[in-house]
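**Student:** next come a sequence and a model predicted from it.
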Amino acid sequence: MAFSALAKPQMHGLLAKRLGFHIVGAFIVSLSVAAFYKFAVTEPRKKVYADFYRNYDSMKDFEEMRKAGIFQSTK
């Protein structure tokens, strides 16, 4: 029976090699999540706010709330 020697594992520089891989991966994932959030959440939200305030009449809204009796200091 002949025994073959196992190859020695790489120990020198292993942390730097793995850390570089994970930093690049984390950077790519964070950029993709930020882009997804921008286009899936903030842009539609900006559009909804713009549409709301385009036709919003604050005095009309105030008068409706005053007539409904929400405010105690105005009659």
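**Tutor:** Done, it's in.
**Student:** hey, let's count contacts and neighbours off CA atoms from now on
**Tutor:** OK.
**Student:** tell me the helix or strand right after the longest helix along the chain.
**Tutor:** Identified as the longest helix of the chain according to DSSP state H is helix 14-37. Next along the chain after helix 14-37, taking DSSP states H and E as the criterion, comes helix 43-54.
**Student:** ok, Tyr56 - how many residues close by?
**Tutor:** Burial of Tyr56, expressed as a neighbour count using other CA atoms under 10 Å, amounts to 11.
**Student:** that one in helix, strand or coil?
**Tutor:** In the three-state summary, Tyr56 is assigned as coil, counting by DSSP: H, G, I helix; E, B strand; the rest coil.
**Student:** what about versus this one:
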Amino acid sequence: MSAALLPKPQMRRLLARRMKFHLLGAFLVSLGCATLYKFGVAEPRKRAYAAFYRNYDPVKDFEAMKAAGVLESAPAK
């Protein structure tokens, strides 16, 4: 009598049913992480590079490094 009260365990397609749930969850978590990385790291980094190179003068930077003696191939005058 007590055996009739317990539901039978699902033996078929158990892995497939659980896999759908876990694959969907993994996809959503990875999509969320990619979105957070894009807007939390990549976009601010691109804006910082753009702001740096907006006012960057490579000739002025070269002259400053040459005057400081950093460059061995271009001796300071």
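**Tutor:** Alright, I've got the coordinates. Fair warning: this is a prediction, and the values are worked out from it, not measured in the lab.
**Student:** the longest helix of structure 1 vs structure 2, average offset?
**Tutor:** With mean CA distance after the TM-score superposition for structure 1, helix 14-37 of structure 1 departs from structure 2 by a mean of 0.5 Å once superposed.
**Student:** what angle sits between that helix and helix 43-54?
**Tutor:** Angle of helix 14-37 of structure 1 versus helix 43-54, following axes from the mean of the first three to the mean of the last three CA atoms, to 10 degrees, is 30 degrees.
**Student:** tell me how many other residues crowd the aligned partner of Leu19 of structure 1 in structure 2.
**Tutor:** For Leu19 of structure 1, the aligned position in structure 2 is Met19, judged by TM-score structural alignment. The number of residues packed around Met19 of structure 2, counting by other CA under 10 Å, is 12.
**Student:** if I look at Met19 of structure 2, how far off is Lys8 of structure 2?
**Tutor:** Per CA to CA, to the nearest Å, Met19 of structure 2 is found 21 Å from Lys8 of structure 2.
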